[in-house]
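> Generate a structure from the sequence data that follows.
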Amino acid sequence: MTSAVERPLLFLDVDGPLIPFGSSSGHPHAPAADASVPAGPGNPLLTRLDPGIGARLMALGCRLVWASTWGEEANEVVAPRIGLPELPVLEWPENSAEAGPRGLHWKTRPLVEWADGRPFIWVDDEISAMDRLWVAAGHPGRSLLHHVDAAEGLGDVDFVTLAAWLRAVAPR
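Model prediction:
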C-alpha cells in the first residue's frame, strides 16, 4: 500500500496523447498538419499542443515521467510549450524492441522496471490488451494503463478517469 506522501508515477507519451493526429476540431488552436514531419522546434505538429494541458497534468499530483521516443527533446521542446518543468525521461534500453509476447508493446517492460513496484499510470495511444495482461501478471503495485485516442489527444474524459483512479489509489 502506498502512503499518502508517495504519489503514483505518470508515464506520459507525447505523440497521440499530447499531440493529437486527428482533426483539429477538438483543439481550436491546432491547425491540420502532416504527421510524417520529423520532431523539432519547427515541427508544425507542435501547434497541436494544448498550452493548458501541463497545468492539468501537474494538478493530478503524480510524479510525471516522459515515456516517449522524444526523449530529452520532450523537455526541450514540448515541456515549455505546455507549462511543464523539466521531467525525468525514461531512457529506452537498446534491447527494448526485442521480441516479447505477441502484441506486447516495446515500452511495457521498461515502464514496469522503472516503476519498480510503485503505483503508476501509463498514458499512451498504443496500449493493448496484451500490455494490460503483462502488467497485471508482472507488476506488484497498482497500475492504470490508460489508452488515449490519438485522433483526439488527452481530453476532459481522460482527466476524469485519471483523477478517479488516483483518488482510489492514493487519496490526498
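> okay, CA-based contacts and neighbour counts for the rest of this
OK.
> what's the helix or strand where residue 134 lies packed up against?
Here residue 134, judged by DSSP states H and E, is contained in helix 129-138. Here helix 129-138 touches helix 108-115, strand 143-147, going by 3 or more C-alpha pairs under 8 Å, 6 or more residues apart in numbering; DSSP states H and E.
> Return the set of buried residues in the longest helix along the chain.
Counting by DSSP state H, the longest helix found in the chain is helix 156-169. By 16 or more other C-alpha atoms under 10 Å, the buried positions in helix 156-169 come out as 158, 162-163, 165-166, 169.
> structure for this one too, so we can compare:
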Amino acid sequence: MPQHRFEGTLDQLAEVRRFVRLAAGGHEAMRLAELVASELAANAVLHSDSGKPGGWFTVETWFTPSEVAVAVTDMGAEQEPAACTVDTDAVSGRGLWMVETLSLKWGCEPAEPGRRIWAVLHSSDRPLLFLDVDGPLIPFGAPAPHLGERSADLSAPPPPPTGANPLLARIDPRHGTRLSALPCDLVWATTWMADANEVISPLLGLPELPVVDWPDSDDEGPLHWKTRGLVGWAAGRPFVWVDDEITDADRAWVSAHHHGQALLHRVDPRRGLTHADFATITDWLAQL
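Coordinates of the predicted model:
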C-alpha cells in the first residue's frame, strides 16, 4: 500500500492531499479519502508529538475493489483520540468528529513511534441504499391511507410533534421497519442533509444514518445533480438509489462510471414508497 512520511507541520496538509490523489489513481472515493487523510494529518500535527520541532507523521492509503481506507501514524500523545460532539457553528474542533461521520469505522492502535489512527471509508461487504425524503417518504399526492390507521402500539415511532411541518404527517412510520429489514446500509441522500437524522429518523424509528454531503456543482444537462456524488460516495459498492427524479440519463451514466452493481429506482412522488417498491428493492438485493 502507498505510504509516505511528512514533516509535522500544517503546511504539509496540501502535500498529504496530493499524495492521496496520486495513490488513488482516479478512484471514485479519491475526494473522500483526501478529506479524511487531511483531517487525520491535521490531528497528528495539532494533538500529538508529531507537531513538536523535528516531528513527523506517515500517511498510508489503500484503494481496492473491496475497500478504501487511510491511516496516519503519529509520534504519540498523552490522550487517546476521541471524536467529540461539536457545535455546528464552530469553526474548529471538527477533525475526528468529521472522520467518524465520513467513515464506516475508525480506530486507534499502538504503532512505532506512537499510534496509528485508521479509517475505513468504504467496504463492499454490504450494499448501500441511498434514500431521498421528498417524494419517496413524503408523497406529494393525496394523504396516504396510513394517516387514519396509526397503531396504538406504544413501541411505534411517535407522530410529528405539534407545530411541526404538516407534510411530516404524510410519512408512513411503518416504512422504518421495512427499511431496517433490508440487507443493506441506509444512507440519507437528500437536501434535508443532517435534518433528516434530527426530524425524519425519529418518525421512522431509525437510528442516526450517514448523510451524503453534496459538493457544489454547476453541471447542466439531463444528468441529475446527485448522480456523480452518489457514485463517488459508493466507491464501487453495490447500491440502490431511491428517488423520485431519476431518469434514463442517470441510469446510463451510472452504468458507464460505477464499477459495481446499482439499482436506480424511481418512486412515484404522488404515492411515495409502496409495497411494490419494497418488493422490487428486496428482490434486487437478494440477487447480489
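> Format the helices and strands packed on helix 129-138 of structure 1 as TSV; extra columns: mean neighbour count and distance to residue 135 of structure 1.
Shown next, in TSV, are these (neighbours: other C-alpha atoms under 10 Å; distance: least, C-alpha to C-alpha, whole Å):
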stretch	mean neighbour count	distance to residue 135 of structure 1
helix 108-115	18	7
strand 143-147	19	8
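> Now do stretch 134-150 of structure 1: which range of structure 2 does it align onto?
Mapped onto structure 2 using TM-score structural alignment, stretch 134-150 of structure 1 spans residues 253-269.
> Can you name the residues in contact with that stretch?
Stretch 253-269 of structure 2 is contacted by residues 134-136, 138-141, 223, 227, 231, 235-247, 251, 273, 277, 281, 284 when judged by C-alpha atoms under 8 Å, 6 or more residues apart in numbering.
> how many other residues sit next to the residue in structure 1 that residue 146 of structure 2 lines up against?
With TM-score structural alignment as the criterion, the equivalent of residue 146 of structure 2 in structure 1 is residue 28. By the measure other C-alpha atoms under 10 Å, the count of residues near residue 28 of structure 1 is 10.
> who touches residue 28 of structure 1 in this structure?
Neighbours of residue 28 of structure 1 in contact, by C-alpha under 8 Å, 6+ apart: none.
> tell me which element it is part of?
Judged by DSSP H and E, residue 28 of structure 1 forms part of no helix or strand.
> so what's residue 239 of structure 2 up against?
Neighbours of residue 239 of structure 2 in contact, by C-alpha under 8 Å, 6+ apart: 127-130, 261-263.
> meant to ask about residue 237 of structure 2, not that
So residue 237 of structure 2 contacts 66, 122-124, 126-128, 259-261 (C-alpha under 8 Å, 6+ apart).
> Need the nearest residue in space to residue 126 of structure 1, chain neighbours excluded.
The spatially closest residue to residue 126 of structure 1, leaving aside those adjacent along the chain, is residue 147, at 6.8 Å (C-alpha to C-alpha, 6 or more residues apart in numbering).
> List only buried entries from the contacts of residue 239 of structure 2.
127-130, 262-263.
> before we move on, the earlier item: can you give me the first-to-last residue distance of the match of stretch 134-150 of structure 1?
23 Å (C-alpha to C-alpha, to the nearest Å).
> And the helices in the stretch 51-200 of structure 2?
With DSSP state H, counting those that start in this stretch, the ranges of helices along the stretch 51-200 of structure 2 come out as 95-102, 174-180, 195.
> Tell me which of those helices sits nearest to residue 7 of structure 2.
For residue 7 of structure 2, the closest of these is helix 95-102, at 19.1 Å, according to C-alpha to C-alpha.
> Go through that closest one and flag the buried ones.
For helix 95-102 of structure 2, the neighbour count (16+ other C-alpha under 10 Å) marks 95-96, 98-102 as buried.
> Give the aligned range of that helix in structure 1.
Using TM-score structural alignment, helix 95-102 of structure 2 finds no match anywhere in structure 1.
> helices or strands up against that helix?
On a contact count with 3+ C-alpha pairs under 8 Å, 6+ apart, helix 95-102 of structure 2 meets helix 30-47.
> 10 Å - rerun?
Helix 95-102 of structure 2 is packed against helix 30-47, strand 105-111, strand 114-123, with contacts defined by 3 or more C-alpha pairs under 10 Å, 6 or more residues apart in numbering; DSSP states H and E.
> and the ones you listed as a markdown table, adding mean neighbour count and distance to residue 212 of structure 2?
Listed next are those as a markdown table, based on neighbours: other C-alpha under 10 Å; distance: least, C-alpha to C-alpha, whole Å:
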| stretch | mean neighbour count | distance to residue 212 of structure 2 |
| --- | --- | --- |
| helix 30-47 | 23 | 11 |
| strand 105-111 | 14 | 16 |
| strand 114-123 | 22 | 13 |
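> Now render these as CSV, adding distance to residue 181 of structure 2.
Below are those laid out as CSV (distance: least, C-alpha to C-alpha, whole Å):
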stretch, distance to residue 181 of structure 2
helix 30-47, 28
strand 105-111, 22
strand 114-123, 20
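> nearest to residue 206 of structure 2, of these?
strand 105-111 (19.1 Å).
> ok now the closest one, how far from the chain's centre?
On the basis of C-alpha atoms, centre = their mean, to the nearest Å, strand 105-111 of structure 2 is displaced by 21 Å from the centre of the chain it belongs to.
> cool, and stretch 6-22 of structure 1?
Distance, centroid of stretch 6-22 of structure 1 to centroid of chain: 2 Å (C-alpha atoms, centre = their mean).
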